[in-house]
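Visitor: Just a sequence and a predicted model for now, questions to come.
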Amino acid sequence: MEPRATLPTHEVTNQPPEPGDIDLWSTDPVLRDHAAGADADLLARYGRALGLRETRDAAREAERCGPELRVFDRGGRRLDEVVYPGGYHRLMELGLGAGYAAGPWSGGSHLTHAAMVHLHSQIEPGTCCPMTMSYAAVPALAATPGLAGIWGPKLATADYDRRVLPVGEKRTVTLGMAMTEKQGGSDVRANTTRAEPADGAYRLHGHKWFCSAPMSDGFLTLAQAPGGLSCFLVPRWTEEGRNAIHLMRLKDKLGNRANASAEIEYHGARAHLLGEEGRGVAKIIEMVHHTRLDTAMAPAGLMRAALAEAHRWTAFRTAFQRRLIDQPLMRRLLADLTLDMEGAVALGLRVARSFDDRSARPFARIAVALAKFLNNKLCPTVVYEAMEALGGQGYTADTALPMLYREAPLNSIWEGSGNIICLDILRTLARDPAAAEALAENLEASTGRLASYDAALAAHRDLWRGLPDEADARRFAEETATLLTAAVLIERAPPAVAEAYAATRLGQRGRLAGSVAMQDPGAVLARLGEG
């Protein structure tokens, strides 16, 4: 019997066309403006490569398929390896090959690096984690010349070598981190992992509840040495072969699915001391300072990607005889969200500039914490509202929005959750007069141009004549970071954007996105750069 011909049931209309290749650099005036002075040629190439349809397909494979833990080989020997899909390696090759991790240590800038974080986070944020840790590990190695001489040049090489080999046999390496233990969490001084001197190095015994990127070539970790809590570099391979690092299981996470996070145990793993015994927290802070830059930039990338999806949909989709983007309520909502996104980009890249300026280190210490706190608190709301703008379609994996939504909380948790960051801000201002002075100077530098900003800064100073009690730390951090964002926008953004931000973010406003009055949503919406 002949099969019955399949007849079309309907013609597809009122649906945006498939996006095809997307140039993430040329379509983003916000990034181009605030990254002025970065390596524009590199960023243009990187933005084009990331936006290719084939790259986005690789990112989808990396996120959907995810990593697989292989504890033993077929003969029952310990393997302790994670196998990733091809899409993961494609994104790692693209990022590390472009200098995501190596750039600032091989003649590039932290500003260019931060812009790369912003771009990469839009496509596949899970692969940012191992690249970010490799970037941030370099300063932590600097005070130990023997290790820096071995690992430093390979970390500063723009390449990706996924082979599981000793460091001496690899073109380039990656470094991960293993700090957290079950009983301690953020209180790393409660760690119980032991480090025993042995054969000119140390042997580690203990567990780590979170080991990020467990296929890295080495890990920075904290352990209790005879002289107190100390920082160590634990190589994956030693002269004896595989180091005694046992991967117990992979974490089943809400998001960041392309990246493996593992629970591990050290069974006499060989390790090398970084710096001095008892100075582990101070040593690891050198790494955390740089990873916090990336956790401040990544949410800006997530917001940008979510708003690009929403703008593409609303600029094409019609309802009630009008494009969605032309309807007043939608215009106000998207413009409101765009202000948060541009503010996050501006503040994050301003912090990155301070990493490139040795004289601005006091400002970098306080500003990176402020940016991390505010940008991450804004991110989930922006992503959610962008999802809702698409209706039911935004809730499906046919768009990037479910992935972005799962990713949105992570960077706030990583490298110090909100309360930890707020307490760090208070401690820095209390103990580091240079940081407090630098923050005050940067806030003052933008006065005299917008009355709303001047009034808000004066009110802030009047309210907080000294540092707040711990219970008020979140309010203080939010107000301070918002003022700093406004100050950066006054300096670098189009006047309409700076004026709208200051008018709607400083002082009282509605609690919900889209509830603020805005005279010219179009000027803000133009910053999305599409449609």
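Guide: That came through fine.
Visitor: can we go C-alpha only for contacts and neighbour counts from here?
Guide: OK.
Visitor: so who does D356 touch?
Guide: S109, H110, L111 (Cα atoms under 8 Å, 6 or more residues apart in numbering).
Visitor: So which residues of the stretch 251-400 of the chain form helices?
Guide: Taking DSSP state H, counting those that start in this stretch, the helices of the stretch 251-400 of the chain run over residues 280-316, 328-356, 361-389.
Visitor: Give me the buried positions along the last one.
Guide: Same thing as helix 361-389. 361-387, 389 (16 or more other Cα atoms under 10 Å).
Visitor: Helix or strand next in line after that helix, which one?
Guide: helix 401-407 (DSSP states H and E).
Visitor: One more to weigh against that first structure:
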Amino acid sequence: MTETLGTRSATHEVTNQAPPLAPYDASDDAALLEGLRREGAGWAEDDVRRVGRMAGGPEAQQWGEDANRHEPSLRTHDRFGHRIDEVEFHPAWHQLMRVAVAEGLAGSVWASDRPGAHVARTATGLVWGHTEAGHACPMAMTYAVVPALRHQPDLAAVYEPLLASRVYDPGLAVPTTKRGLLAGMGMTEKQGGSDVRTNTTVATPTGEDGVYTLRGHKWFTSAPMCDLFLVLAQAPGGLSCFLVPRILPDGSRNAFRIQRLKDKLGNRSNASSEPEFDGTVAWLVGGEGRGVKTIIDMVNLTRLDCVMGSATLMRKTLVEAGHHVRHRAAFGAALIDKPLMRNVIADLALESEAATALTLRLAGATDRALAGDESERAFRRIATAAGKYWVTKRGPAFTAEALECLGGNGYVEESGMPRHYREAPLLSIWEGSGNVNALDVLRALAREPGTLDALLAELALAHGENEHLDRAVARLKEDLADTEEAQSRARRLVERIALALQGALLVRHAPPAVADAFCATRLGGDWGHAFGTLPRSVDTASVLTRALPSLA
């Protein structure tokens, strides 16, 4: 019998596979929307929802895929041999950037005096981040550069309006001729890393007021296509902060020699470079010797974006895993109907909600601190460092578990899960690895006594509402009072701070099923530490209904 096309193709019939997730609504997240309203930015909900629908659309999801498959490339010279040091990106990268700038993820928040503006930006980032993580880097740096630049009012007057623009204007040109600017930062050097006080880049005064030339090599400068950079260098008066434009006011190219692009584990869509400075023209920002104090304003904000990025990856991979187990069947039933899989997904949902709640609380503290609230300033100081340590530490384990929910399908690049998994560790390294942030919490407690008061006041708001939380806070107070060998115990202490903060937020604001389950497991010890080890007492149905209604 002659085999027909129909009989041949029958062996390749596709069954029991999940359909594409897109289109979906990245803002369909009760924890996020409640936090948005609670932290004073309910006025932005319509925009956040609009961006969430756009982020989950097939077009935006494809932009994320394309931007990572077609990585940026470095062109050091043009065809005639002129040094140009330009980085070329796939069109998908520019599409992502264009939307992100237009939706206020760069510097536009600084042009608004509306209460809750930083919360609105953070919530927008939590949903737009479902597309792709790499382009969040230049968004974060442009957002964070403004308060540092304000240490030099004459420079801020020139550049801040352009940094606050919602127009994406790529390409190198005289900054003041562009419709919008992006900014980066150059801090670390190969011999020191996080220990920036050992930097060897030298800044030499030119004789013109505030103008220097730089000579040295930076080890990890991301997004080198930005228009401006804040750079640390050793001036005669000590380590100082400088503004370095790629293009000088006369239209010539500043000496910004990109030696190579880093070959990174993840974050592949975003170029990270090693630039060399040799006669590079720079303008002093703040006084000589005040480099760290000047640029630390930038670091505090980029740390917030690291927490946001990890919370975004958690939610994105939770949604992917939930979608898969809803549609995939094994051993006679959908995966989500298997008790153990329900345990895993519910456990991930608890972690995701706790990360989202803390992220938005930090954003709210940022808004109120910048408005002059000293107690919120003190809370933000300690809670941002603690949140940066803990939430970004949870990211890799979370994304690995979410990937595993897809089985072999999740290990294949086409699923997108390997990209998310590779991205997760970056957020615990960027802006200070775990040890740096843990020690920063100790520094805040030792040097700024108001931070401890603010932390305890925040935890006291939930006192008496959950026995596990109350006991955890009591133990934490004992830990905080014990200063012996504090550095070696710093990670344990900061973990407890972060978990107590998350538990307190959930007890105050989340449904009892969520709060009780989180506190019983993360604070009460009724948990196996691997995801999917929730005790029988947890109401997984309520947890899942809240996090992923389609699974209920």
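Guide: Here it is on my side, so go on. None of the values given here were measured: they were computed from a predicted structure.
Visitor: rewinding a little: okay, and which of the contacts of D356 of the first structure map to helices?
Guide: H110, L111 (DSSP state H).
Visitor: from the contacts of D356 of the first structure, which is closest to G416 of the first structure?
Guide: H110 (21.1 Å; Cα to Cα).
Visitor: burial of the closest one, as a residue count?
Guide: Using other Cα atoms under 10 Å, H110 of the first structure has 25 other residues around it.
Visitor: can you tell me how far the residue mapped onto it from the second structure sits from T177 of the second structure?
Guide: Under the alignment (TM-score structural alignment), H110 of the first structure pairs with H118 of the second structure. Between H118 of the second structure and T177 of the second structure the distance is 28 Å, computed by Cα to Cα, to the nearest Å.
Visitor: now swap in N437 of the second structure and tell me
Guide: Counting by Cα to Cα, the gap from N437 of the second structure to T177 of the second structure is 39 Å.
Visitor: So which of these two has more stuff around it?
Guide: Each of N437 of the second structure and T177 has its neighbours counted (other Cα under 10 Å); N437 has more, 26 against 10.
Visitor: Spit out the contact partners of the aligned partner of the more buried one in the first structure.
Guide: Superposed on the first structure with TM-score structural alignment, N437 of the second structure falls opposite I421. By Cα under 8 Å, 6+ apart, the contact set of I421 of the first structure is A369, L370, F373.
Visitor: got the angle for the helix or strand I421 of the first structure falls within vs helix 361-389?
Guide: I421 of the first structure is part of helix 418-431, with elements assigned from DSSP H and E. Per axes from the mean of the first three to the mean of the last three Cα atoms, to 10 degrees, the angle that helix 418-431 of the first structure makes with helix 361-389 is 160 degrees.
Visitor: how much distance is there from helix 418-431 of the first structure to the middle of the chain?
Guide: 20 Å (Cα atoms, centre = their mean, to the nearest Å).
Visitor: Distance of the alignment partner in the first structure of G332 of the second structure relative to A430 of the first structure?
Guide: Aligned counterpart of G332 of the second structure in the first structure: Q321 (TM-score structural alignment). Distance, Q321 of the first structure to A430 of the first structure, by Cα to Cα: 58 Å.
Visitor: of these two, who's got more company?
Guide: Remark: of Q321 of the first structure and A430, A430 carries more neighbours, 13 against 6, as counted by other Cα under 10 Å.
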